[in-house]
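Participant: Got a sequence here, can you model it:
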Amino acid sequence: MVNSEAVRTAVGIIGNVISFGLFMSPVPTFISIFKAKSVQNFRSDPYMATILNCGVWAFYGLPFVTKDNTLVITINGFGFFLEIFYALVFFIYSTWSKRRKIMLIFLGEIIFLALLVFLVMTFVHTPNRRKVIVGPICIFFNILMYFSPLTVMTRVIRTKSVKYMPFLLSFANFANGIVWTTYALLKWDPFIVIPNSLGTLSGLVQLILYVVYYRTTNWDEDDEPSSIV
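Facilitator: Now for the predicted structure:
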């Protein structure tokens, strides 16, 4: 008989692998930044947002908040430090005004995380209650992360072109949502199910747009400077 916990662990490992790929997907962007010694038209906003998202999820996965969520900790802990590295690269190669913005946002995020951990651990004394408090915060930030491609999807519809919406990234987002939803269903956790179900929907919409507008895409047109990556 199949052990449901073993299946859940296997699904979580797959989720870690897919999420790892998503975290590493901006590497070409940073190679470009390193070569140019400038952030060019790239924006730091998505990376700054992901720092906070990974931070709250890593906290959620800790055993004194929720049980048996080690795989939530591992991938979000990795993502937290990787996104800090990405932010550091932006800081180094940005103008002073952008550096100040990055510094202030990062400081605000660290203060928020520190306050969240302090208040929850000090004034909430049972894991179940901690989960109920931290979980909705995680949902909020995860939904923001999953629906950040809305600007790209709007652009696809407007231009009838999927050139700036990579298929593999859209597919990975879709697969990531399915895997983590499955992980949470195997041991019911609404705080993981809700945002990842919406993430699956977001990924599915991106794939549908890809199918609809693939034929109308002019792959030879000049690239526009990217301000959304």
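
Participant: use CA for all of it now, contacts and neighbours both
Facilitator: Noted.

Participant: Would you mind listing the residues in contact with V156?
Facilitator: Residues near V156 by C-alpha atoms under 8 Å, 6 or more residues apart in numbering: 162, 164-165, 209, 213.

Participant: Give me the contact list for the one helix or strand F90 maps to.
Facilitator: Applying DSSP states H and E as the criterion places F90 in helix 70-93. The contact list for helix 70-93, computed with C-alpha under 8 Å, 6+ apart, reads 9, 12-13, 16, 19-20, 23, 30, 33, 37-39, 44, 47-48, 50-52, 54-55, 57-62, 98-99, 102-103.

Participant: likewise stretch 27-34?
Facilitator: Residues outside stretch 27-34 that contact it (C-alpha under 8 Å, 6+ apart) are 39-40, 86, 89, 93, 229.

Participant: PyMOL command to pick out the buried ones of these?
Facilitator: Of those, the buried ones can be selected in PyMOL as follows, counting by 16 or more other C-alpha atoms under 10 Å:
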select buried, resi 39+86+89+93
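
Participant: Quick check: the farthest pair among the contacts of stretch 27-34?
Facilitator: The distance between the two most remote of those (C-alpha to C-alpha) is 15.7 Å, for Y93 and V229.

Participant: biggest helix in this structure, by residue count?
Facilitator: Looking across the chain with DSSP state H, the single longest helix is helix 96-123.

Participant: Which stretches in this structure count as helices?
Facilitator: If DSSP H is used as the criterion, the helices of the chain fall at 4-24, 27-36, 45-61, 70-93, 96-123, 127-146, 150-159, 167-186, 190-213.

Participant: structure for this one too, so we can compare:
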Amino acid sequence: MEALIEKLSIILHPYKDVVGQFAIIITVLQLLTPALLINEIRKAKSTKGFSIIPFIGGGIISIMFVVFGQMLNDPVTVKVNLIGVILSVVYISLFYMYTPLNDKFNVWLRVGVAGAFSAVMVAYTKYEDPELVEHRFGLIVTLLLYALIASPMAELGEIMRKKSTEGLPFSIIFMGFAVGLTWLVYGVILNSLFMVMQNLVAVLLSGFQLGLFVVYPSKSTVSEKKKN
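Facilitator: Next up, the predicted model:
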């Protein structure tokens, strides 16, 4: 595996700057993708049927990557994810605005838990052994990223029962796949096994979810049969 990555790195290295710039652009576009979901909520004038998890999860991941970017002394990672933090605050605020009154407490509760978790993670980086913190925190960020990408699969049983992908955020899943694939190529160019494996798993998780849209329609066939 390492030998293959090394060979591909040599072949693709002349395209490093182009791929790097594209990775930044597509990552920013990914951060803007949830706006499409917010627009659907705006049209429905309610968050019923929509989950706040993608927005909260995106905020947590952005905060974690800001901290990780500071560890790596990488201003690009820090700047891109600061944008992610700001956008997440906007998305969560709009989600709250359209949340029915009886569900608003649950939104506050989840945001509070997410905020507390983020604070604990940031505090951890201040007290961990400086020689170990970068690697360990990198693993934590990677696991959180996987959890966020895989979160729509929590509804897999319901999707199979209804034979419908209705409610799955296609735009977010698709952009996650595209971003993962781009950073996978960039990881190959950098000859970074860690980055390659991190994004390879992300691509596989997103790809599986995209496959569900091929197998099942976006509307429930069960509900349609009942109507007929």
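
Participant: quick one: TM-score?
Facilitator: Aligned and superposed, the two chains score 0.73 in TM-score terms (TM-score structural alignment, normalised by the length of structure 2); 212 aligned residues with a C-alpha RMSD of 3.4 Å.

Participant: Of all the helices of structure 1, which one is nearest D222 of structure 1?
Facilitator: Closest of those to D222 of structure 1 is helix 150-159, at 13.5 Å (criterion: C-alpha to C-alpha).

Participant: got the angle between the closest one and helix 127-146?
Facilitator: Calculated by axes from the mean of the first three to the mean of the last three C-alpha atoms, to 10 degrees, helix 150-159 of structure 1 forms an angle of 30 degrees with helix 127-146.

Participant: What residues of helix 150-159 of structure 1 count as buried?
Facilitator: Buried residues in helix 150-159 of structure 1, counted by 16+ other C-alpha under 10 Å: 152-153, 156.

Participant: for those residues, which one is nearest G108 of structure 1?
Facilitator: Closest approach to G108 of structure 1 among these (C-alpha to C-alpha): V152, at 27.1 Å.

Participant: gap between F106 of structure 1 and S97 of structure 1?
Facilitator: Distance, F106 of structure 1 to S97 of structure 1, using C-alpha to C-alpha, to the nearest Å: 14 Å.

Participant: quick one: which of the two has more around it?
Facilitator: More neighbours surround F106 than the other of F106 of structure 1 and S97, with 18 against 9 (other C-alpha atoms under 10 Å).

Participant: Quick check: closest non-adjacent residue to the more buried one.
Facilitator: Spatial nearest neighbour of F106 of structure 1, excluding adjacent residues (C-alpha to C-alpha, 6 or more residues apart in numbering): M48 at 7.0 Å.

Participant: In structure 2, what residue corresponds to the one you found?
Facilitator: Using TM-score structural alignment as the criterion, the counterpart of M48 of structure 1 in structure 2 is I56.

Participant: and what of Y210 of structure 1?
Facilitator: So, by TM-score structural alignment, Y210 of structure 1 is matched to F213.

Participant: mind listing what the closest residue to Q206 of structure 1 other than its chain neighbours touches?
Facilitator: In space, and not counting its chain neighbours, Q206 of structure 1 is closest to S170: 6.0 Å by C-alpha to C-alpha, 6+ apart. Taking C-alpha under 8 Å, 6+ apart as the criterion, S170 of structure 1 is in contact with 203, 206-207.

Participant: swap in I133 of structure 1?
Facilitator: Counting by C-alpha under 8 Å, 6+ apart, I133 of structure 1 touches V120.

Participant: thinking again about what came up before, buried stuff in the helix holding F90 of structure 1?
Facilitator: Residues 71-73, 75-80, 82-84, 86-91, 93 are the ones in helix 70-93 of structure 1 that count as buried (16+ other C-alpha under 10 Å).

Participant: That one versus helix 4-24: what angle between them?
Facilitator: Helix 70-93 of structure 1 and helix 4-24 are oriented at 10 degrees to each other (the same axes, to 10 degrees).

Participant: Helix 70-93 of structure 1 vs structure 2 - mean distance after superposition?
Facilitator: Superposing on structure 2 and averaging over aligned pairs (mean C-alpha distance after the TM-score superposition for structure 1), helix 70-93 of structure 1 comes out at 2.5 Å.

Participant: Hmm, W180 of structure 1 is touching I194, no?
Facilitator: No - in this structure W180 of structure 1 lies outside contact range of I194 using C-alpha atoms under 8 Å: 10.1 Å.

Participant: The two: which is more packed in?
Facilitator: Using other C-alpha under 10 Å, the more surrounded residue of W180 of structure 1 and I194 is W180, with 28 against 18.

Participant: Just give me the match in structure 2 for the more buried one.
Facilitator: When structure 2 is aligned by TM-score structural alignment, W180 of structure 1 is paired with W183.

Participant: cool, and I194 of structure 1?
Facilitator: Aligned counterpart of I194 of structure 1 in structure 2: M197 (TM-score structural alignment).

Participant: likewise F59 of structure 1?
Facilitator: Match for F59 of structure 1 (TM-score structural alignment): V67.
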